[in-house]
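[1] coords please:
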Amino acid sequence: MKLVIKYMLLFLLMVSLGCASNPKPKYSEAELESLNTAVTQKSFEVDARWARPMPDPALTSIANAGLVPQGSTINRINITGTSSYLRVKNDSVMADLPYYGERQMGGTYNPIKGGVHFKGLAKDFSMEPTKKDSGVAVKFSVNEGPENYQVHIQLYPSGTSNISVVSSHRTPIWYDGTWTPDRLE
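    Presented below is the predicted three-dimensional model:
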């Protein structure tokens, strides 16, 4: 009986240690300072590496036809090397991001600029620290012609970032990538 109690205690100890939460990531002072400077000066650029569209039957058909890039799936498409960016400079924002998804409203189709393209002044610009880590959440909206974009960016001290783009004319899409302080001074 004592042996069973010992094994039960050992089992409970192992389970409680295994369920411990992960420690917060440790960032260097230089990484934190770089993030704070870029956000305070509103001067950074995000280089998108992965597009994460909302899967739907049309994208599934494209994937089944073998038209998704090598190493990609319909809900995570490698866009490295496509010069995809989102840039914030003071109150100006600009983006050139590929778009995978469905257009929900009619409008003109421009085969040269079929992606998420905008260049203009940000409206409702806000920045706040993220709740779970040392990152910063940046939010704004911008119009490009008749289309309105709601953009949410999460920047992390490690140099990684996430972008969410909700359009008035298309299904939402997300991007993963890296950010750097804006090099265009």
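[2] could you use CA atoms for every contact and neighbour count after this?
    Noted.
[3] and what about residue 52, helix, strand or coil?
    Judged by DSSP: H, G, I helix; E, B strand; the rest coil, the three-state class of residue 52 is strand.
[4] verify the stated contact: it with residue 77.
    Yes: counting by CA atoms under 8 Å, residue 52 does reach residue 77; the two are 6.3 Å apart.
[5] list the buried residues for the helix or strand hosting residue 10?
    When secondary structure is defined by DSSP states H and E, residue 10 falls within helix 2-18. Buried residues in helix 2-18, defined by neighbour count with 16 or more other CA atoms under 10 Å: none.
[6] the structure of the following sequence is requested for comparison with the preceding one:
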Amino acid sequence: MLKNRYIYLLTLLIVLLYSCASTSRRSTADPDMEALGERLGSRSYEIQATWAFPLMNQGITQVANSGLLMPGSNANRIDLMGNSNYFRVEGDSVLINLPYFGERQIGGGYGNTDVGINFEGVPLSYELKKEEKQDRFTAEIRVRDEIETLVINLFLFPSGKADINVNSTHRSSIRYTGDLQPVKKE
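    Got it, this is the predicted structure:
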């Protein structure tokens, strides 16, 4: 009787372990991933940022404590609703106009009123990769303007969501989330 009980428990344990296994990964021929790959491969896409996530530091905390942020925003998550911004890739060119919240370690020049992340031109490098395990594409883009060098990592998902991580030689890092869209013709 005791032996039958152990066999029953062992069988139950094996069945439970197999039933708890993760579901199989989606096929690499997923139509959403293929459509995203075609859009990114044509180098004609735009990301509209909806949230900014600055690196927490004393300056950002002081701004948040002063009450200067919009309602719904806090020191580590800032709502960009109503803020005109974009990260656009058109052929060989990259056009960036993103607001910046954070600390600048090296000055931007005397009388410089351009405090956002702005760039228009051909990047130093553009590398696009498909990540099968995370069901996303990543792009690493390096740009240099007259003041600083930026390393931008894009994480692009079939759902149309996108993350932008910006690392600068002169500023603290910042991350944005937003929506992937076709390029708007102006």
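[7] superposing both, give me the TM-score.
    Here the TM-score for the pair of chains, by TM-score structural alignment, normalised by the length of structure 1, is 0.83; 182 aligned residues with a CA RMSD of 3.1 Å.
[8] contacts for the helix holding residue 10 of structure 1?
    Residues outside helix 2-18 of structure 1 that contact it (CA atoms under 8 Å, 6 or more residues apart in numbering): none are found.
[9] show me what the next helix or strand after that helix is packed against.
    Stepping forward along the backbone from helix 2-18 of structure 1, the first helix or strand reached (DSSP H and E) is helix 29-40. For helix 29-40 of structure 1, the contact count by 3 or more CA pairs under 8 Å, 6 or more residues apart in numbering; DSSP states H and E identifies strand 173-181 as packing neighbours.
[10] please name the nearest non-neighbouring residue to residue 142 of structure 2.
    With CA to CA, 6 or more residues apart in numbering as the measure, residue 151 is the residue that lies nearest to residue 142 of structure 2, at 4.6 Å, once sequence neighbours are left out.
[11] doesn't that neighbour fall inside a helix?
    No: note on residue 151 of structure 2: no helix contains this position according to three-state DSSP, which reports strand.
[12] tell me where structure 2 has helices.
    All helices of structure 2, identified by DSSP state H, fall at 2-19, 31-41, 58-66.
[13] which of those helices sits closest to residue 25 of structure 2?
    Relative to residue 25 of structure 2, the nearest member of the helices of structure 2 by CA to CA is helix 31-41, separated by 13.0 Å.
[14] report the central residue of structure 1.
    Structure 1 has residue 162 as the residue nearest its centroid, 1.7 Å off, counting by CA atoms, centre = their mean.
[15] quick one, what contacts that residue?
    Counted by CA under 8 Å, 6+ apart, residue 162 of structure 1 has contacts 153-155, 174-177.
[16] on that earlier part again, what is the burial count for the residue nearest to residue 142 of structure 2?
    Residue 151 of structure 2 is flanked by 18 other residues according to other CA atoms under 10 Å.
[17] that one is in contact with residue 127, isn't it?
    No: judged on CA under 8 Å, residue 151 of structure 2 makes no contact with residue 127 at a distance of 11.5 Å.
[18] how close does the equivalent of residue 140 of structure 2 over in structure 1 sit to residue 69 of structure 1?
    When structure 1 is aligned by TM-score structural alignment, the residue opposite residue 140 of structure 2 is residue 139. Residue 139 of structure 1 sits at a distance of 30 Å from residue 69 of structure 1 (criterion: CA to CA, to the nearest Å).
[19] with residue 151 of structure 1 instead?
    According to CA to CA, residue 151 of structure 1 stands 26 Å off from residue 69 of structure 1.
[20] ok, the two, which is more surrounded?
    The residue with more neighbours, out of residue 151 of structure 1 and residue 69, is residue 151; 18 against 12, by other CA under 10 Å.
[21] contacts only, for the more buried one.
    Contacts for residue 151 of structure 1 (CA under 8 Å, 6+ apart) come out as 139-141, 163-166.
[22] give me that answer again for 7 Å
    139-141, 164-166 (CA atoms under 7 Å, 6 or more residues apart in numbering).
[23] chain center to stretch 43-60 of structure 1, what's the gap?
    Going by CA atoms, centre = their mean, to the nearest Å, the spacing between the C-alpha centre of stretch 43-60 of structure 1 and its chain's C-alpha centre is 8 Å.
[24] so what touches that stretch?
    Outside stretch 43-60 of structure 1, the residues that touch it by CA under 7 Å, 6+ apart are 38, 74-80, 84-90, 100-101, 172-182.
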